[in-house]
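>>> No sequence on hand, only this structure:
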């Protein structure tokens, strides 16, 4: 592939045009979070702007990093010490741009985390639900919640936490709802949307009781595991559009 250098501002414009961050009320800033060199040839994508990802991007001689989980979040301590200092020091020393998109990356209809996870699991959303319509629902056919859990485990290559309904409440799975990452708070909205099962990344204490009592199964398949598809899909799309190099680096995370 022949690469053509592009400006940092042009790259930012391409990401913004695709993901439309202005549409979302989010938990932190979307877009360019750390300014690096003005000219970009190579993008590294990953899930989280961890020190491990930044070090891997340095080894790849990246000019820009594109992630779902950036460095800055609403309400965090603003001091640049410890892990924050270490991450920023590396980015600044190597003049690497950091781009981060949170909810806009979840929501993109084709390249986002939810759409990409649905594609891999064989689900085509026919409606959306929840805050900012981030959750998806699709028709699906599984004999029971255990069969659905086996399917998700096979596709993602990891075990899931399944809380199945009590035997008296159990039913076949005909409608599946999902929302990647830490969307356990969407469970009741998924029920209201007609789901027989809900798949997300994490589970908190209340959802186990709701699953047993409601007849709707709850599957926690891992925050990282459910959100590792959107960033490389978006970064690859924009890199192809602008004739840039792109490398996806998946930093393992058991969460």
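That came through fine. Everything quoted here is computed from the prediction, not taken from an experiment. Numbering: from 1, shown residues only.
>>> all contacts plus neighbour counts: C-alpha atoms, from now on.
Will do.
>>> quick one: residue 149 is in a helix?
Yes: secondary structure of residue 149 (DSSP: H, G, I helix; E, B strand; the rest coil): part of a helix.
>>> Report the contact partners of residue 32.
By CA atoms under 8 Å, 6 or more residues apart in numbering, the contact list for residue 32 reads 12, 97-100.
>>> try 10 Å
By CA atoms under 10 Å, 6 or more residues apart in numbering, residue 32 lies in contact with 8-9, 11-12, 15-16, 64-66, 70, 97-101.
>>> So which elements touch the helix or strand harbouring residue 176?
If you go by DSSP states H and E, residue 176 is part of strand 173-178. Counting contacts by 3 or more CA pairs under 10 Å, 6 or more residues apart in numbering; DSSP states H and E, strand 173-178 packs against helix 113-121, strand 127-129, strand 135-142, helix 145-156, helix 187-192, strand 197-200, strand 217-220.
>>> Walking through the chain, point out its helices one by one.
Assigned by DSSP state H, the helices in the chain fall at 8-19, 51-59, 82-93, 103-107, 113-121, 145-156, 187-192, 205-214, 223-226, 230-242.
>>> Can you give me the buried ones in the longest one?
By neighbour count on 16 or more other CA atoms under 10 Å, the buried set for helix 230-242 is 230-239, 242.
>>> Measure how far that helix is from the centre of its chain, please.
14 Å (CA atoms, centre = their mean, to the nearest Å).
>>> ok so, going back, can you select the buried ones from the contacts of residue 32 in ChimeraX?
To isolate the buried ones among these in ChimeraX, judged by 16+ other CA under 10 Å, type:
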select :8,11,15,16,64,65,66,70,97,98,99,100,101
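>>> Just to check, residue 131 is in contact with residue 186?
Yes: between residue 131 and residue 186 a contact is recorded at 8.1 Å, counting by CA atoms under 10 Å.
>>> Who has more neighbours out of these two?
Taking other CA atoms under 10 Å, residue 131 and residue 186 do not tie; residue 186 has more neighbours (21 against 11).
>>> ok, that one to residue 128 distance?
Distance, residue 186 to residue 128, using CA to CA, to the nearest Å: 12 Å.
>>> Give the intersection of the neighbour lists for the two.
By CA under 10 Å, 6+ apart, residue 186 and residue 128 have these common neighbours: 134-135, 177-179.
>>> Return the member of the residues you listed nearest to residue 86.
Nearest to residue 86 among the shared contacts of residue 186 and residue 128 is residue 179, at 31.8 Å by CA to CA.
>>> Quick one: residues contacting residue 244.
Going by CA under 10 Å, 6+ apart, the list of residues near residue 244 reads 1-6, 11, 40-43, 235-238.
>>> check contacts around the residue nearest to the spatial centre of the chain.
Geometric centre of the chain, nearest residue: residue 227, 3.1 Å, by CA atoms, centre = their mean. Contact partners of residue 227, counting by CA under 10 Å, 6+ apart, are 46-48, 68-69, 105-106, 112-114, 116-117, 179-182, 200-201.
>>> Put this next to the previous one:
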């Protein structure tokens, strides 16, 4: 079956409530392709590798978490950007991108999906006083040592995480996928035993060590593979179209 592109885009925007979220890039349809969608290819980032794979898979629409046109970037269509846009336009493929709306959604969001994968019970926002903080707070069904939890992350994500090991058992957990390491201060204030993010900054080590908590950096790409898959599956069910997730490996 096929669905009109604009119908699919409108439903994705409604479902994610994307118009209500202030972001660093345009959310929604970033590049317009053919009018009908039969096959969606999803991936984390609209890299050239994903675009080429989507062309090979005969996609009508590419759905991603990391799209184009970020605030502050050079707006000129040259080099890498020209090649990417040329691929989309020459094959009449649409690009649909959702950044923060796909981090915060309570069903298909990256943070909720990571919690399900790691068996963390979501208890609420990491910082209920600040809606700009997109991380979550939760707990484990039973306490684990930092190394045991790091092994769980490794098994679930297929990538060995960076671990700053604290002394206490892990019960309460705060997390923010992707580049959310800067929220470690909110996690410490919330009284967690462990904070998880995708990336780490130099000062993250010192914050964790000096405040007596554990910290795991599990990979920006690795922690954000699951929201876009869940959204793609939702749209495929909603409109009876095909959906294929393509993972283009990224060690960061």
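In hand now; what should we look at? All of these numbers come straight from a predicted model, not from anything done at the bench.
>>> Tell me the counterpart of the residue nearest to the centre of structure 1 in structure 2.
Matched to structure 2 by TM-score structural alignment, residue 227 of structure 1 sits across from residue 224.
>>> how about residue 101 of structure 1, what's its match in structure 2?
Residue 101 of structure 1 maps onto residue 98 in structure 2, with residues paired by TM-score structural alignment.
>>> quick one, what contacts that match?
Neighbouring residues of residue 98 of structure 2 by CA under 10 Å, 6+ apart: 12-13, 16, 18, 23, 25-30, 63-67, 227-228, 231.
>>> Try it again at 8 Å.
Residue 98 of structure 2 makes contact with 18, 26-28, 64-67, according to CA under 8 Å, 6+ apart.
>>> Can you lay out those residues as JSON lines showing distance to residue 213 of structure 2?
Compiled in JSON lines, the contacts of residue 98 of structure 2 are given as follows (distance: CA to CA, whole Å):
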{"residue": "18", "distance to residue 213 of structure 2": "34"}
{"residue": "26", "distance to residue 213 of structure 2": "36"}
{"residue": "27", "distance to residue 213 of structure 2": "35"}
{"residue": "28", "distance to residue 213 of structure 2": "38"}
{"residue": "64", "distance to residue 213 of structure 2": "33"}
{"residue": "65", "distance to residue 213 of structure 2": "30"}
{"residue": "66", "distance to residue 213 of structure 2": "30"}
{"residue": "67", "distance to residue 213 of structure 2": "34"}
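>>> neighbour-wise, which of the residues you listed leads?
residue 64 leads the contacts of residue 98 of structure 2 on contacts (other CA under 10 Å) with 29 neighbours.
>>> so what corresponds to it in structure 1?
Alignment note (TM-score structural alignment): residue 64 of structure 2 maps to residue 67 of structure 1.
>>> I'd assumed residue 47 was in contact with its match.
Yes: the pair residue 67 of structure 1 and residue 47 passes the contact test of CA atoms under 8 Å, sitting 5.1 Å apart.
>>> what sits in contact with each of those two?
Taking CA under 8 Å, 6+ apart as the contact rule, residue 67 of structure 1 and residue 47 both touch residue 231.
>>> how near is residue 130 of structure 1 to residue 193 of structure 1?
Relative to residue 193 of structure 1, residue 130 of structure 1 is positioned 9 Å away (CA to CA).
>>> should've said residue 144 of structure 1
Taking CA to CA, one finds residue 144 of structure 1 at 19 Å from residue 193 of structure 1.
>>> Just give the closest residue to residue 123 of structure 1, not the sequence neighbours.
Setting aside the residues directly before and after it, residue 123 of structure 1 is nearest to residue 138 in space (CA to CA, 6 or more residues apart in numbering), at 5.9 Å.
>>> swap in residue 226 of structure 1?
residue 180 (5.3 Å).
>>> List the residues that contact the residue of structure 2 most remote from its centre.
Distance from the centre of structure 2 peaks at residue 167, with 29.6 Å (CA atoms, centre = their mean). When contacts are counted by CA under 8 Å, 6+ apart, residue 167 of structure 2 touches 212-214.
>>> try residue 46 of structure 2
By CA under 8 Å, 6+ apart, the residues touching residue 46 of structure 2 are 62, 64, 66-68.
>>> What of residue 160 of structure 2?
By CA under 8 Å, 6+ apart, the residues touching residue 160 of structure 2 are 150-151, 153-154, 218.
>>> Can you give me the distance of it to residue 223 of structure 2?
Residue 160 of structure 2 sits 12 Å away from residue 223 of structure 2, taking CA to CA as the criterion.
>>> do the same with residue 172 of structure 2
Distance from residue 172 of structure 2 to residue 223 of structure 2, counting by CA to CA: 19 Å.
>>> who's more crowded, those two?
Neighbours per residue, other CA under 10 Å: of residue 172 of structure 2 and residue 223, the larger number sits with residue 223, 25 against 21.
>>> and that one, what does it touch?
Neighbouring residues of residue 223 of structure 2 by CA under 8 Å, 6+ apart: 110, 114, 157, 177-178, 197-198.
>>> how about 10 Å then?
When contacts are counted by CA under 10 Å, 6+ apart, residue 223 of structure 2 touches 44, 110-111, 113-114, 153, 157, 176-179, 196-199, 217.
>>> Could you do residue 104 of structure 2 as well?
By CA under 10 Å, 6+ apart, the contact list for residue 104 of structure 2 reads 16, 21, 110-112, 125, 133-136, 176, 227.
>>> which one of these is nearest residue 54 of structure 2?
Closest to residue 54 of structure 2 out of the contacts of residue 104 of structure 2 is residue 227 (18.5 Å), distances taken as CA to CA.
>>> Would you check how far apart the counterpart of residue 40 of structure 2 in structure 1 and residue 160 of structure 1 are?
For residue 40 of structure 2, the aligned position in structure 1 is occupied by residue 43, per TM-score structural alignment. Distance of residue 43 of structure 1 to residue 160 of structure 1, given as CA to CA: 32 Å.
>>> which of the two has more neighbours?
Shown here are residue 43 of structure 1 and residue 160; by other CA under 10 Å, residue 43 has more neighbours (27 against 20).
>>> Would you mind measuring from that one to residue 35 of structure 1?
Taken as CA to CA, the span from residue 43 of structure 1 to residue 35 of structure 1 is 14 Å.
>>> Look up the residues that both of those two are in contact with.
Contact criterion CA under 10 Å, 6+ apart; residues shared by residue 43 of structure 1 and residue 35: 64, 96-99.
>>> okay, and the common contacts of residue 130 and residue 193 of structure 1?
Common neighbours of residue 130 of structure 1 and residue 193 (CA under 10 Å, 6+ apart) are 136, 187.
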